[in-house]
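[1] The amino acid sequence is not available; the structure is as follows:
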């Protein structure tokens, strides 16, 4: 079965590039910018949505304006990496709102978390009361971000 990427033409790629930065663009303006009329542009949008290439639309929030300027990356090593332990960790970490991202990693540690809080003392509380209390956590290491050079918000 061909990948979704292989089935995208230059019009689809242009639509996706524009929507990635201007999700609220009107269909008529989108059509004008990619060089098609409104109806074929809307049909392409529907096809991209139905295929799951466009997973949804959302507001992009500015975490700094919301008072969440502190970013820390946390390496998490588990005491048990059998499937049941991994699933328990996965379920529990999803419930922590300060964890912005969680990735299972093939490394000397098991997970990498991106944690966003208001300041270092708030982060310390989240680490002590929430992250360290997650199922099967054996150890953590924290790296505080000094500046975001490139970031999707």
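    It's in. What you are looking at is a predicted structure, and each value in this text was computed from that prediction instead of being measured.

[2] When you work out contacts or count neighbours from here on, use the C-alpha atoms and nothing else.
    OK.

[3] Mind checking what secondary structure the residue nearest the centre of the chain has?
    Closest residue to the average C-alpha location of the chain: residue 101 at 5.9 Å, with CA atoms, centre = their mean. Three-state assignment for residue 101 (DSSP: H, G, I helix; E, B strand; the rest coil): strand.

[4] and here's the other structure:
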């Protein structure tokens, strides 16, 4: 059984419009996609129930909240036992500065997006929170120069 959900052109347009503005009223969304409100709402509900639309959220301007420096962090680990990796993941995921955290299939083992106020705050984060976690072998930090395309 396939986990795929088949989208038609209207479903794709609904998703596009909601990704642009998740606060659209159903009436406005229906107008933009060329439907009347009742069938538009049914389609949105069907997309939500199928898990295609997994939620709605606010996009936060982190710079206004003191998170003006974004750093892409790659972490390589030196262990392969599951308990150590689970503890490493639990520890890093709990940090407020970490806004994205992924385990990869290749080297590096992990990819993080970290938001902090400035370089001094990042140094404190890396040396105080990442370095020294059991299993961390190497940390590579790449400060972001410019965001070109952001989906979320």
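    That came through fine. Note that the structure is a prediction, hence the values are computed from the model and not measured.

[5] what about the residue lying closest to residue 152 of the second structure once chain neighbours are set aside, distance to residue 15 of the second structure?
    The shortest distance from residue 152 of the second structure to any non-neighbouring residue, by CA to CA, 6 or more residues apart in numbering, is to residue 59 (7.1 Å). If you measure residue 59 of the second structure against residue 15 of the second structure using CA to CA, to the nearest Å, the figure is 17 Å.

[6] returning to what we had before: quick one: the residue nearest to residue 152 of the second structure is in a strand?
    No. Using three-state DSSP, the assignment for residue 59 of the second structure is coil, not a strand.

[7] Specify the local secondary structure of residue 41 of the first structure.
    helix.

[8] Check the burial of it by counting its neighbours.
    Neighbour count of residue 41 of the first structure, defined by other CA atoms under 10 Å: 21.

[9] Could I get the full set of helices for the first structure?
    Secondary structure of the first structure (DSSP state H): helices at 10-21, 27-34, 38-50, 83-93, 120-126.

[10] related to what we said a few turns ago, so between residue 59 and residue 15 of the second structure, which is more surrounded?
    Neighbours per residue (other CA under 10 Å) separate residue 59 of the second structure from residue 15, with residue 15 holding more: 18 against 7.

[11] Map the more buried one across to the first structure for me.
    Under the alignment by TM-score structural alignment, residue 15 of the second structure pairs with residue 16 in the first structure.

[12] Let me see the contact set for its match.
    residue 54 (CA atoms under 8 Å, 6 or more residues apart in numbering).

[13] follow-up on the earlier one: now the residue nearest to the centre of the first structure: closest residue in space that isn't a chain neighbour?
    Leaving aside its sequence neighbours, residue 101 of the first structure sits nearest to residue 114 (CA to CA, 6+ apart; 5.0 Å).

[14] got it, and residue 47 of the second structure?
    Closest residue to residue 47 of the second structure apart from its sequence neighbours, by CA to CA, 6+ apart: residue 53 at 5.6 Å.

[15] for residue 116 of the second structure, same thing?
    Among residues not flanking residue 116 of the second structure along the chain, residue 67 sits closest, at 4.4 Å (CA to CA, 6+ apart).

[16] Next, count neighbours for that neighbour.
    Using other CA under 10 Å: residue 67 of the second structure sits among 16 other residues.
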